[in-house]
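Q: just a sequence and a predicted model for now, questions to come.
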Amino acid sequence: MIKALLGLSTMVLASTSFAADYSDDIHKNDYSWKQFNLMYAFDELPGESSHDYLEMEFGGRSGVVDLYGYLDVFNVTSSDSSDKADSDKMFLKLAPRFSLDGMTGKDLSFGAVQELYVSTLFSLNGGQDGTNNSFFGLGADVDMPWLGKVGMNLYALYDKSQGNRNGWNGYQFSANWFKPFKTFDNGSFLAYQGYVDYQFGMDSDYVTATDGGATFQGLYWHSKQYALGYGLKIYKDVYGIKDSSGFKSSGVSHYISATYKF
């Protein structure tokens, strides 16, 4: 999935860098977008799962609210041989951020920091023993050399997953980017897009590794209506699961994607 875009949509990340200014109209930067991605994951970690899935991805801006989210539907071909055949069918992630610049009516930019946010992130799948994570923290849009605008967030995690967790469980740093670097005569372009999620300070009562994470490195072709892409994802003790010979949580996986944009 194109999780590179947590917290910021591709439209925002591809835009020209500037400090936020909402003094005259809080809705002047409003927009929305949505797309469907047909994906296939090869040896996705943890657990080396290979499977297809359909992802509805969406985002936008309305006043002080910056929203990103997606809903994954696994094993859309209903294949009995899929690694997701007997797993939860859906996974939902929502990442609303609330602009401090917009709420205060002040330009809070400084240096490379263009805008500040109160950041939240919610991850859910079906079943009592599934994922149920809520993240709360601060975020920023940061102007980085070559990459341009990068969304960054530092969260604390409240973890109610797997039916036996109910408490604060460490922190997560997240960053995401979208960098067009080659435009063709017909207006289509190539983009380097990706993200990093790194968790640390997790509770050893809940996890077998107190830090770990993943990064997605994607190369995508985009037109106005379509996109095709490949992503390499690199893991290290992802989700606080210690890598072992019995259950792999560190290594690499590969993704391919075909997208239709609305």
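A: Okay, I see it. Bear in mind that the values here come from a model prediction, so they are computed numbers and not experimental data.
Q: going forward, measure contacts between C-alpha atoms and count neighbours the same way
A: Noted.
Q: ok, which stretches of the stretch 51-200 of the chain are strands?
A: For the stretch 51-200 of the chain, applying DSSP state E, counting those that start in this stretch gives strands covering 65-74, 90-99, 113-125, 132-144, 148-159, 167-183, 189-200.
Q: contacts for the fourth one?
A: Residues outside strand 132-144 that contact it (Cα atoms under 8 Å, 6 or more residues apart in numbering) are 17, 97, 112-125, 148-162.
Q: now those: which count as buried?
A: Buried members of these, scored by 16 or more other Cα atoms under 10 Å, are 17, 97, 112-125, 148-161.
Q: re the thing from before, pipe the strands of the stretch 51-200 of the chain into a markdown table and attach distance to Gly246 per row.
A: Below are the strands of the stretch 51-200 of the chain laid out as a markdown table (distance: least, Cα to Cα, whole Å):
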| stretch | distance to Gly246 |
| --- | --- |
| strand 65-74 | 24 |
| strand 90-99 | 25 |
| strand 113-125 | 24 |
| strand 132-144 | 25 |
| strand 148-159 | 25 |
| strand 167-183 | 25 |
| strand 189-200 | 22 |
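Q: so who does Asp80 touch?
A: So Asp80 contacts nothing (Cα under 8 Å, 6+ apart).
Q: residues in contact with Ala258?
A: 37-39, 226-229.
Q: so it sits in a strand?
A: Yes: counting by DSSP: H, G, I helix; E, B strand; the rest coil, Ala258 falls inside a strand.
Q: structure B:
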Amino acid sequence: MKKVLAGAALAALSLNAFAADYSDGDIHKNDYKWMQFNLMQSVDARIPYGAQDTTYLEFEFGGRSGIFDLYGYVDYFDVLGIDGDDRDNSDNMFMKLAPRMSLDALTGKDLSFGPVQEVYLANVLNVGDSALVDTYWGVGSDIMVPWFGKVGLNFYARYVDENYGADNESSWDGYMVSFNWFKPFYFFDNGSFISYQGYNDFKFGADEIDDQEGYANHSLESFHGIYWHSDRFAAGYGLKYFINMALVEDGDRPNGVLQDTTGFGHYFAITYKF
């Protein structure tokens, strides 16, 4: 965990101190791994095509091994099998994998510049359990930001394989910019701490689907969480703001059903870490 820098000027002077350096040939010196189970309760989550409440179990994991950096999770919705759960008798699974390949480690060269500490080839795979498969292909980076420290910034082009029969299946359609962070900001004497963590995923330019009823060419998911962490446990709350969740147009009425895909959702979590 890096301490908070005194100000923007000091941060700017210290950027290169955290740059990736694999010139010694040891690409595994920064290896690490983590995994955890999160028991989640969502309230008003915009899971297309409307606001839904569900209790779900999430297996979340990540790490670094040589040239590869990985983040991912698998969600199992309606984990308690409650009749009143909005995901009861609906799609129950969602999986996301986000691997990146370090060009610094691959080439053995320091590719850092300005605030950019490491450069990657980046990919995202999203899979729903019914008829959703889309992938994102692009470039990624770790950058140093005052107060936040190291954050991830990635830019992707989107390829749609399956999308519940939408017009953009089997085509390149749109782009995504993603920004994620994890910032411990208050530490207790016992070693536990409070963090501010989250992400912004902005999708745009989905022109292949823009003219189809019920869909939009842009969307936003912006998550902001405050969590307490110890070595084995975590607990916290996240506020998420949606705009046209999953490129589903808010306020449209395809088949006469109102779509509610813009607004705030709430997430409560209890975590066990391995």
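A: That came through, no problem. Because the structure is a prediction, the values reported are computed rather than measured.
Q: rewinding a little: out of the contacts of Ala258 of structure 1, which comes closest to Asn169 of structure 1?
A: Among the contacts of Ala258 of structure 1, Met39 lies closest to Asn169 of structure 1 (Cα to Cα), at 30.5 Å.
Q: determine the three-state secondary structure at the closest one.
A: Look at Met39 of structure 1: counting by three-state DSSP, its state is strand.
Q: distance check, it against Gly127 of structure 1.
A: From Met39 of structure 1 over to Gly127 of structure 1 the distance is 23 Å, taken as Cα to Cα, to the nearest Å.
Q: so between those two, which is more surrounded?
A: Using other Cα atoms under 10 Å as the criterion, Met39 of structure 1 and Gly127 rank with Met39 on top: 21 against 13.
Q: isn't the more buried one right next to His254, touching?
A: No: assessed by Cα atoms under 8 Å, Met39 of structure 1 is found out of contact with His254, at 10.5 Å.
Q: sorry, back to before: and the strands of the stretch 51-200 of structure 1: which comes nearest Tyr260 of structure 1?
A: The minimum distance between Tyr260 of structure 1 and those falls on strand 65-74, with 14.3 Å, by Cα to Cα.
Q: the closest one vs structure 2, mean deviation?
A: Taking mean Cα distance after the TM-score superposition for structure 1, the mean distance separating strand 65-74 of structure 1 from the aligned residues in structure 2 is 0.5 Å.
Q: kindly name the residues of structure 2 that line up with that strand.
A: Alignment of strand 65-74 of structure 1 against structure 2: residues 68-77, by TM-score structural alignment.
Q: one more: stretch 170-185 of structure 1?
A: Counting by TM-score structural alignment, stretch 170-185 of structure 1 lines up with residues 174-189 of structure 2.
Q: report the contact partners of the one residue sitting closest to the centre of structure 2.
A: Nearest residue to the geometric centre of structure 2 (Cα atoms, centre = their mean): Tyr199, 5.8 Å. Tyr199 of structure 2 makes contact with 178-181, 221-224, according to Cα under 8 Å, 6+ apart.
Q: mind redoing it with 7 Å?
A: The contact partners of Tyr199 of structure 2, by Cα atoms under 7 Å, 6 or more residues apart in numbering, come to 179-181, 222-224.
Q: check contacts around the counterpart of Trp221 of structure 1 in structure 2.
A: Aligning on TM-score structural alignment places Trp221 of structure 1 opposite Trp228 in structure 2. Residues in contact with Trp228 of structure 2 (Cα under 7 Å, 6+ apart) are 193-195, 234-236.
Q: do that again at 8 Å, thanks
A: Trp228 of structure 2 makes contact with 192-195, 234-236 under the criterion Cα under 8 Å, 6+ apart.
Q: what's the answer for Tyr117 of structure 1, then?
A: By Cα under 8 Å, 6+ apart, the contact set of Tyr117 of structure 1 is 97-101, 138-140.
Q: 7 Å - rerun?
A: Shown in contact with Tyr117 of structure 1 (Cα under 7 Å, 6+ apart): 97-100, 138-140.
Q: returning to what we had before: in the contacts of Ala258 of structure 1, find the pair that's most separated.
A: The distance between the two most remote of those (Cα to Cα) is 13.7 Å, for Met39 and Tyr226.
Q: any idea how far the residue lying closest to Lys29 of structure 2 once chain neighbours are set aside is from Asp24 of structure 2?
A: Once flanking residues are discounted, Lys29 of structure 2 sits nearest to Gly66: 7.9 Å by Cα to Cα, 6 or more residues apart in numbering. For Gly66 of structure 2, the distance to Asp24 of structure 2 equals 13 Å [Cα to Cα].
Q: of the two, who's got more company?
A: Neighbour comparison, Gly66 of structure 2 and Asp24: the larger count goes to Gly66, with 17 against 8 (by other Cα under 10 Å).
Q: how near is the more buried one to Lys33 of structure 2?
A: From Gly66 of structure 2 over to Lys33 of structure 2 the distance is 12 Å, taken as Cα to Cα.
Q: need the residues touching each of those two.
A: Here Gly66 of structure 2 and Lys33 have no joint contacts, going by Cα under 7 Å, 6+ apart.
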